[in-house]
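1. return a 3D structure for these sequence lines:
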Amino acid sequence: MTREVGGPVEPIADLPVDEYVDLPILERETVFEGRIWDVRRDTLEYGPDATRIVREYVAHPGAVAILALDDEDRVLLIKQYRQPVRARDWEIPAGLLDIAHEPPLEAARRELAEEADLVASDWAVLADYFTTPGGSDEAIRIFLARGLAAAPEAHAREDEEADMEVRWVGLDDCVDAVLARRVGNPSFTVGVLAAVAARSRGWATLAPADAPWPAHPNRRPAAG
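-> The predicted model follows:
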């Protein structure tokens, strides 16, 4: 049953992670340990009757993505093969938060250099989102990178990255591709739609590059 809350209407916002500290996680186990991410099983008590429920999900280190925008309002896109969907999809540069204690902004700088051979002088937070909140705890922060220049050195790439295609595409053309359902990568979709909306508001919605990120996997409360 859905629940409606009376009283004054507040802006729509996800509840901060800290709101869930008192939600008892009775048991937590790793049921599959993979090379990059695991499958986790949590047993918890939920609701006023403390109903015991079990949920399994992909435990993910989190990731960053970068919408690199040049002075002509063009977005740096890469086309890369992705085995789970058996497709070469268009994406914006992105990478895992898999280096211990690395700040998200530093991870974004590293990924932009490694995947696109670019550096940027102007960084801001464009959007934060959960990829699949019903089945994974993966959280992604999308940065807007401007003031672009070539990196001091090109990076060697291997595996799926070895034959990546790189293309500069107008921001409005990227939106057209999303609305025409020609692309399906979530960071591409969220990033370009957020960028167009932010641009229409004079970029006033951007957050500082080091803005707090409560959904970051390393910031969430552990099992009790």
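2. all contacts plus neighbour counts: C-alpha atoms, from now on.
-> OK.
3. sec struct for the residue with the largest distance to the centre of the chain, please.
-> Distance from the centre of the chain peaks at residue 49, with 34.5 Å (C-alpha atoms, centre = their mean). Following DSSP: H, G, I helix; E, B strand; the rest coil, the label given to residue 49 is coil.
4. show me the contacts for the residue positioned nearest the centre of the chain.
-> With distances taken as C-alpha atoms, centre = their mean, residue 140 lies nearest the centre of the chain, 1.8 Å away. Listed by C-alpha atoms under 8 Å, 6 or more residues apart in numbering, the contact set of residue 140 reads 62, 63, 64, 65, 128, 129, 130, 131.
5. second chain to compare with the first, below:
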Amino acid sequence: MLKDTPEEWRVTATATPFTGKKTSVRTDEVVMPDGSTATRDYQVHPGSVAVLALDDQERVLVLRQYRHPVRHKLWEIPAGLLDIPGENPLHAAQRELYEEAHVKAEDWRVLTDVYTTPGGCDEAVRIFLARGVSEAEGERYEVSEEEADMEVARVPLADLVRGALAGDLHNNCLVVGALALHAALADGALDALRPAEAPWPARPFTV
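-> Below you'll find the predicted structure:
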């Protein structure tokens, strides 16, 4: 079995040339295996959660949202930042599903954990599978900025898989989540998925 392992090379100097609202940029001087030193710039990120919400017709809840850095409107699954260091990712995922789609779910599992761009960013994302979905009670969350223009749809999982393989869908959480769920269904392995509060070494939390 292949398995990623933690390792940390020695850093001789570090600086933070930019600090933003949610993320920052760090510059590290890192000692290489041959003894030389190399400069590595990367984005420091609090971490994120995403939710693949599957209804009883095997349709996935998706959102269409403008993403300025790539100048595209992308189909995505509900997702958001871990707002507080050490925040329970399940609670964050439930919040994002409610705020972005006004939906709740009865059954939660960890679908997969990924690093989005490990060569240039330390962002870690936990993607959840949520089943038993239904409309949430109460008033809808008031959206603004890019989210004010957001579209919501329910799409068959098979269509998302085809779209990902055809190069028509590009959001990493949607693509990874759809392909991971497709594989789990094909193997009959849904019951083997990790529980919703499984440990997450990349972003440790308290239950």
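6. any idea what the TM-score is?
-> In this superposition the chains share a TM-score of 0.93, using TM-score structural alignment, normalised by the length of structure 2; 203 aligned residues with a C-alpha RMSD of 1.4 Å.
7. trace the residue nearest to the centre of structure 1 over to structure 2, please.
-> Applying TM-score structural alignment, one finds that residue 140 of structure 1 aligns to residue 125 in structure 2.
8. can you check residue 163 of structure 1 too?
-> By TM-score structural alignment, residue 163 of structure 1 lines up with residue 149 in structure 2.
9. residue 57 of structure 1 too?
-> Aligned counterpart of residue 57 of structure 1 in structure 2: residue 42 (TM-score structural alignment).
10. and its match, what does it touch?
-> The neighbours of residue 42 of structure 2, taking C-alpha under 8 Å, 6+ apart as the test, are 25, 26, 27, 119, 120, 121, 122.
11. which one among these gets closest to residue 106 of structure 2?
-> Taking C-alpha to C-alpha as the measure, residue 106 of structure 2 lies nearest residue 122 of these, at 31.0 Å.
12. OK, contacts around that closest one?
-> 42, 43, 44, 45, 115, 116.
13. how about 6 Å then?
-> Taking C-alpha atoms under 6 Å, 6 or more residues apart in numbering, we find residue 122 of structure 2 in contact with 44, 45.
14. do the one 5 residues further on as well
-> Going by C-alpha under 6 Å, 6+ apart, residue 127 of structure 2 touches 49, 50, 51, 111, 112.
15. which SSE is the first one in?
-> Residue 49 of structure 2 is located in strand 48-54, with elements delineated by DSSP states H and E.
16. quick one, longest helix in structure 1?
-> Taking DSSP state H as the criterion, structure 1 has its longest helix at helix 186-200.
17. that helix vs structure 2, mean deviation?
-> Once fitted to structure 2, helix 186-200 of structure 1 is off its aligned match by 0.5 Å on average (mean C-alpha distance after the TM-score superposition for structure 1).
18. give the aligned range of the helix or strand following that helix in structure 2.
-> Downstream of helix 186-200 of structure 1, the first helix or strand assigned by DSSP H and E is strand 207-208. Under TM-score structural alignment, the alignment places strand 207-208 of structure 1 onto residues 194-195 of structure 2.
19. what's in contact with the matching stretch?
-> With contact meaning C-alpha under 6 Å, 6+ apart, stretch 194-195 of structure 2 is reached by 109, 110.
20. mean deviation (superposed) between that stretch and structure 1, please.
-> Aligned to structure 1 and superposed, stretch 194-195 of structure 2 gives a mean residue distance of 0.8 Å (mean C-alpha distance after the TM-score superposition for structure 1).
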